[in-house]
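In: With the sequence up front, the predicted model follows.
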Amino acid sequence: MKMNHKAAIATLILVGATAFAAGARAQDVNAGKQAFAECAACHSLSNANGVGPSLFGIVGRQSATVAGFHYSPAMKRAKKTWDDKTLDAYITNPQAVIPGNLMPFSGLADAKQRADLIAYLKTVK
C-alpha cells in the first residue's frame, strides 16, 4: 500500500501523539511511594502487620491471607487476587469492591495516583 505525503505525515503525527500520551500516563514509582505515605498510617511494607495487614508482596496475593492479621468476615469471603485491576478498583472505593470490609478509607479518586501507587507496591516484594 502506497501512502501519499500528507497521509504519511498524519500517520507520524498520530503515532507521536499516541507515544506522548502513553508516556504522560506512565506510572511513576517515586510518586507512588509518596502516595503510599497515606497508607503507611495503617499498613507496613515489612512482614509486620499494623492496624491493617502488611502490604509487603501484595500484588499477586490472595486477599485475607497475611498471617497473624484478623480480617473482617467480608474480607475473608472476598477471595480476591490483588492484581492491577482489583487493586485499582479497591483503592478507588473499598466499600464498593468488598462491602462490609473494615478499612476506614473512603478511596483515592485520582487514577494517576492509583496507578503510581500500584506501580510502587509492585516493587515491594
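Out: That came through fine. What you see is a predicted model, and the numbers here were worked out from it, not measured in a lab.

In: okay, CA-based contacts and neighbour counts for the rest of this
Out: Fine.

In: which residues of the chain fall in helices?
Out: Under the criterion DSSP state H, helices of the chain are mapped to 5-25, 29-39, 73-78, 84-92, 94-97, 111-123.

In: now, of the ones you listed, which is deepest in the fold?
Out: Among those, helix 111-123 has the highest mean neighbour count (mean count of other CA atoms under 10 Å), at a mean of 20.

In: And the helices of the chain: which comes nearest Ser46?
Out: helix 111-123 (11.8 Å; CA to CA).

In: now the closest one and helix 84-92, what's the angle there?
Out: Using axes from the mean of the first three to the mean of the last three CA atoms, to 10 degrees, the direction of helix 111-123 lies 120 degrees away from that of helix 84-92.

In: can you put the helices of the chain in CSV and add distance to Arg61?
Out: Below are the helices of the chain laid out as CSV (distance: least, CA to CA, whole Å):
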stretch, distance to Arg61
helix 5-25, 25
helix 29-39, 18
helix 73-78, 13
helix 84-92, 11
helix 94-97, 16
helix 111-123, 11
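
In: Put this next to the previous one:
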Amino acid sequence: MRAVLIAAACLLAAAPAAAAPVANESRGAEVYESCAACHGDKGVGTDSGPALAGVVGRKAASADGFRYSPAMKRSGITWDAAALSEFLADPQGKVKGNRMPFDGIADKADRDALVAYLQGLE
C-alpha cells in the first residue's frame, strides 16, 4: 500500500511539469500575435518579415524569399532556444543594425512561451 501511495504522489508531482509546456506553448501563441503582423499567421512570412515556421535550428538570414539586413547576414546566429530568447529580449542589442522594428519582449516568461510556440511551428 505504501508503494502505491508513493507512486501516486510521484505521478501527481510530475503532472504539473508535464502540463507546463502545453500551457507555455498556448501562452506563446498569444504572445506571437504581436509578431504575426510582420511574420504572418503561423509564421509563414510576409514582405515585412521572414517565415518563422522551422526557425529553430535554422541559420539566421537563410529563409528563402526575404531581403535580410547586412547585420543579420553577418550575425552568424543559428536559432536555438537561447539565441531566440536573447534576440527577442533586445533585437537591436543582439544584432545591431537589423531591420526588425521591434523593441523586444522584456518578460522572460513571455519570451520562453514564445520560443516554445516557435519550436512547434513547422
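Out: Nice, I can see it. All figures in this text were calculated on a predicted structure; none of them were measured in a lab.

In: After superposition, what's the TM-score here?
Out: Once the chains are laid over each other, their TM-score by TM-score structural alignment, normalised by the length of structure 2 reads 0.79; 105 aligned residues with a CA RMSD of 1.9 Å.

In: that older thread, of the helices of structure 1, which is nearest Ile58 of structure 1?
Out: Ile58 of structure 1 sits nearest to helix 111-123 of all these, at 7.1 Å, using CA to CA.

In: Tell me which of the helices of structure 1 lies nearest to Val59 of structure 1.
Out: Ranking these by proximity to Val59 of structure 1 (CA to CA) places helix 111-123 first, at 5.9 Å.

In: Quick one: distance of that closest one to the chain centre.
Out: Between the centre of helix 111-123 of structure 1 and the centre of its host chain there is 5 Å, according to CA atoms, centre = their mean, to the nearest Å.

In: Read off where that helix ends up in structure 2.
Out: With TM-score structural alignment applied, helix 111-123 of structure 1 matches the range 108-120 in structure 2.

In: separation between Asp83 of structure 1 and Gly57 of structure 1?
Out: 11 Å (CA to CA, to the nearest Å).

In: Phe69 of structure 1 too?
Out: 15 Å.

In: quick one: the match of helix 111-123 of structure 1 to structure 1 mean distance?
Out: Once fitted to structure 1, stretch 108-120 of structure 2 is off its aligned match by 0.4 Å on average (mean CA distance after the TM-score superposition for structure 1).

In: ditto for stretch 26-35 of structure 2
Out: Looks like 0.3 Å for stretch 26-35 of structure 2 (mean CA distance after the TM-score superposition for structure 1).

In: Give me the range in structure 1 that that stretch lines up against.
Out: Mapped onto structure 1 using TM-score structural alignment, stretch 26-35 of structure 2 spans residues 30-39.

In: Need the contact partners of the matching stretch.
Out: The contact list for stretch 30-39 of structure 1 (CA atoms under 8 Å, 6 or more residues apart in numbering) reads Gln113, Arg114, Ala115, Asp116, Leu117, Ile118, Ala119, Tyr120, Leu121.

In: next one: stretch 78-95 of structure 1
Out: So stretch 78-95 of structure 1 is in contact with 58-64, 96-98, 101, 103, 105-109, 114-115, 118, going by CA under 8 Å, 6+ apart.

In: From those residues, list the buried ones, please.
Out: By neighbour count, with 16 or more other CA atoms under 10 Å, the contacts of stretch 78-95 of structure 1 hold 58-59, 63-64, 97-98, 101, 103, 107-108, 114-115, 118 as buried.

In: List the contacts of Lys76 of structure 1.
Out: Ser63, Ala64.

In: and it, how far is that from Ile91 of structure 1?
Out: According to CA to CA, Lys76 of structure 1 stands 18 Å off from Ile91 of structure 1.
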